[in-house]
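Student: Sharing a sequence plus its predicted fold:
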Amino acid sequence: MKRARVAYSGAIYEAIEAEGRLKLNDGRIVEEHEVVWLPPVTPRTVFALGLNYAGHAKELAFNAPTEPLVFLKGPNTFVGHRAQTRRPADVTYMHYECELAVVIGRQARNVKQENAYEYVAGYTVANDYAIRDYLENYYRPNLRVKNRDTCTPIGPWLVDAKDVPDPMNLTLRTFVNGKLTQEGSTKDMIFDIPFLIEYLSSFMTLNKGDIILTGTPEGAVDTAVGDEVVTEIEGIGRLVNTIAGDEPFLKA
């Protein structure tokens, strides 16, 4: 099942996909363009993986890591499907990162790889933008790179784990203004989902609603104000986002 969170007519609703439309949890059926899309889950602790695809590490002139490079993201970074992401006027290179997001479904501690999928509620699409101008180094992205407001669109759907039989064999694609610019597969992750759940739960407790962003394949390119960026993952969804300048975000 595909689940969503939306704002409609002044209220927030849980919703499910219903033959190309949305069925709100009060039973009403609405069109997808009639709602404001919210992140399909309310993020708690969010873990993000750096350089988790060898091709992406290579294009950044780094060796593939020998253990997971993990950093944390705040909930302020997340916006929904069809939202705008701010590109500051002073930057010269801001690129998308199409990522499979793994949503934890129940508390997990000291989980073994063979049992890891039992703790997954579902999957969604994330686009974790990065500004290269702000990078101190690729191994420790600073706060301005990965914790900026609006920098991580996520959604539109949370797809139940039982409906994704092989999350480690999904095609990822990114389109900028309709042009294919990135293509890869989750099978090329250096550290797969079971490994990451075992690794993280070995030293800290994972809780329901925690999210693991699993990294992006090679093919990240610069984006400009006005660009429409579509990140899609086979069987999970198609996430649309627009790059905006500073003006829409400035307070009066």
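Tutor: On my side now, so go ahead.

Student: from here on, contacts and neighbour counts on C-alpha atoms
Tutor: Will do.

Student: Can you show me the helices along the stretch 51-200 of the chain?
Tutor: 54-59, 143-146, 193-201 (DSSP state H, counting those that start in this stretch).

Student: Compare these and report which one is nearest to Asn25.
Tutor: helix 193-201 (30.9 Å; Cα to Cα).

Student: helices or strands next to the closest one in the packing?
Tutor: For helix 193-201, there is no helix or strand it packs on, judged by 3 or more Cα pairs under 8 Å, 6 or more residues apart in numbering; DSSP states H and E.

Student: Pick the most deeply packed of the helices of the stretch 51-200 of the chain.
Tutor: helix 193-201 (a mean of 20; mean count of other Cα atoms under 10 Å).

Student: re the thing from before, compile the helices of the stretch 51-200 of the chain into TSV and extend it with columns for distance to Asn177.
Tutor: Conversion of the helices of the stretch 51-200 of the chain to TSV gives the following (distance: least, Cα to Cα, whole Å):
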stretch	distance to Asn177
helix 54-59	22
helix 143-146	23
helix 193-201	31
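
Student: Mind checking the ones you listed for the one nearest to Ile233?
Tutor: helix 193-201 (15.5 Å).

Student: Structure two is appended below for comparative analysis:
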Amino acid sequence: MKYLRYGPPGEERPGLLDGDGFIRDLGGVFADLAGDCLDPSRLSDLTTGDIALLPRVEGDVRLGSCVVGTRHFIGIGLNYADHAAETGMPIPSEPIVFNKAPSCIGGPNDPIPVPPGAFKVDWEVELALVIGRRAWQVSEAQALDYLAGYCICNDVSERAWQLEGTGQWLKGKSAPGFGPLGPWLVTPDEIPDPLSLGLTLEVNGETMQSGSTATMIFGPAYLVSYLSRFMALEPGDVITTGTPPGVGMARGRFLKPGDQVRAAVAGLGEQANAVV
């Protein structure tokens, strides 16, 4: 199932994408795609009903982030062997963990603003995991049972703020609009092997990134289990799992107002963002 949120910023309603590509409203079923509504058992209940009975949303609508109420937005650095190689960094022996401020989350097609003083804004197409139930001290074998689903994240980064000066990743990862999520939250039954997904990112129609989750160093199940050793993951928390090679920092090229960014992950749809 592909879940989504639609409507103006701050007024989004929950919905799903039916088999014909139409949005169906879920406002009469869920308050929002947050908290207990993200429990995998609740999401799976809808698959037994008649989706055609849900109200169809007519016309063009804005898509918001596919989850709300995120308290922990956790990133994993250098998690693709080929990306580590392009940076000249050694392959990590354990996950490199950082935070993005949840206030950076935006819709999949919202503009990406260049903040005042920023001059090295970079792109990173990633597979993101959305937690569906509280995960604390879970085993790798059970970890994927705690997922509500998967979505696309563009882990937008300001590299000077991230790596220069005191080099704090949180500063470079957290500006408003630096975390587009969606378009959909795709339930795990539709993604039987999250380690075989193609990822691509284009800037102004030119392919910058083209890779596969097969080159991940630490897979989704390991990451959920690993993080749950140190913190309790709550429904709505997001783990964005790293990026393949081709980032702007490696190319000596960064985003500027007027650029158009398109990010896609197989089975999860695509994002299209204007840089402003």
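Tutor: Yep, it's here. Nothing here was measured: the structure is a model prediction, and the numbers come from that model.

Student: Got a TM-score for the pair?
Tutor: Once superposed, chain against chain, the TM-score is 0.89 (TM-score structural alignment, normalised by the length of the first structure); 243 aligned residues with a Cα RMSD of 2.2 Å.

Student: so which of the helices of the stretch 51-200 of the first structure comes closest to Ile211 of the first structure?
Tutor: Judging the helices of the stretch 51-200 of the first structure by Cα to Cα, what sits closest to Ile211 of the first structure is helix 193-201, at 10.5 Å.

Student: Any idea how far the following helix or strand past that closest one is from the middle of the chain?
Tutor: Next along the chain after helix 193-201 of the first structure, taking DSSP states H and E as the criterion, comes strand 211-213. Using Cα atoms, centre = their mean, to the nearest Å, the mean C-alpha position of strand 211-213 of the first structure is found 7 Å from that of the whole chain.

Student: Residues contacting the helix or strand following strand 211-213 of the first structure, please?
Tutor: For strand 211-213 of the first structure, the following helix or strand on the C-terminal side (DSSP H and E) is strand 228-233. By Cα atoms under 8 Å, 6 or more residues apart in numbering, the residues outside strand 228-233 of the first structure that reach it are 96, 98, 100, 125-127, 170-178, 238-243.

Student: now, which of those residues lie within strands?
Tutor: 98, 100, 125-127, 171-176, 238-243 (DSSP state E).

Student: Quick check: the corresponding residue of the first structure for Thr207 of the second structure vs Thr231 of the first structure, distance?
Tutor: Applying TM-score structural alignment, one finds that Thr207 of the second structure aligns to Leu180 in the first structure. Per Cα to Cα, to the nearest Å, Leu180 of the first structure is found 10 Å from Thr231 of the first structure.

Student: Compare these two and say which is more crowded by neighbours.
Tutor: Per other Cα atoms under 10 Å, whichever of Leu180 of the first structure and Thr231 has more neighbours is Thr231, with 28 against 14.

Student: With adjacent residues omitted, what lies nearest to whatever residue of the second structure lines up with that one?
Tutor: Using TM-score structural alignment, the equivalent of Thr231 of the first structure in the second structure is Ala263. Leaving aside its sequence neighbours, Ala263 of the second structure sits nearest to Leu201 (Cα to Cα, 6 or more residues apart in numbering; 4.3 Å).

Student: If you tally nearby residues, what's the number for that neighbour?
Tutor: 27.

Student: isn't it right next to Met208, touching?
Tutor: Yes - applying Cα atoms under 8 Å, one finds Leu201 of the second structure in contact with Met208, separated by 5.7 Å.

Student: of all the helices of the stretch 51-200 of the first structure, which lies closest to Gly219 of the first structure?
Tutor: helix 54-59 (7.3 Å).

Student: From the rest of the structure, what touches the closest one?
Tutor: So helix 54-59 of the first structure is contacted by 51, 63-64, 188-190, 216-219 (Cα under 8 Å, 6+ apart).

Student: Please repeat the previous calculation with a cut-off of 7 Å.
Tutor: The set of residues external to helix 54-59 of the first structure that reach it, using Cα atoms under 7 Å, 6 or more residues apart in numbering, is 51, 63-64, 190, 216-218.

Student: Just the buried ones from the residues you listed?
Tutor: For the contacts of helix 54-59 of the first structure, a burial check counting by 16 or more other Cα atoms under 10 Å picks out 51, 64, 190, 216-218.

Student: Please produce JSON lines containing those residues, extended by distance to Val79 of the first structure.
Tutor: JSON lines is the format used below for these (distance: Cα to Cα, whole Å):
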{"residue": "Leu51", "distance to Val79 of the first structure": "23"}
{"residue": "Ala64", "distance to Val79 of the first structure": "30"}
{"residue": "Ile190", "distance to Val79 of the first structure": "27"}
{"residue": "Thr216", "distance to Val79 of the first structure": "19"}
{"residue": "Pro217", "distance to Val79 of the first structure": "22"}
{"residue": "Glu218", "distance to Val79 of the first structure": "24"}
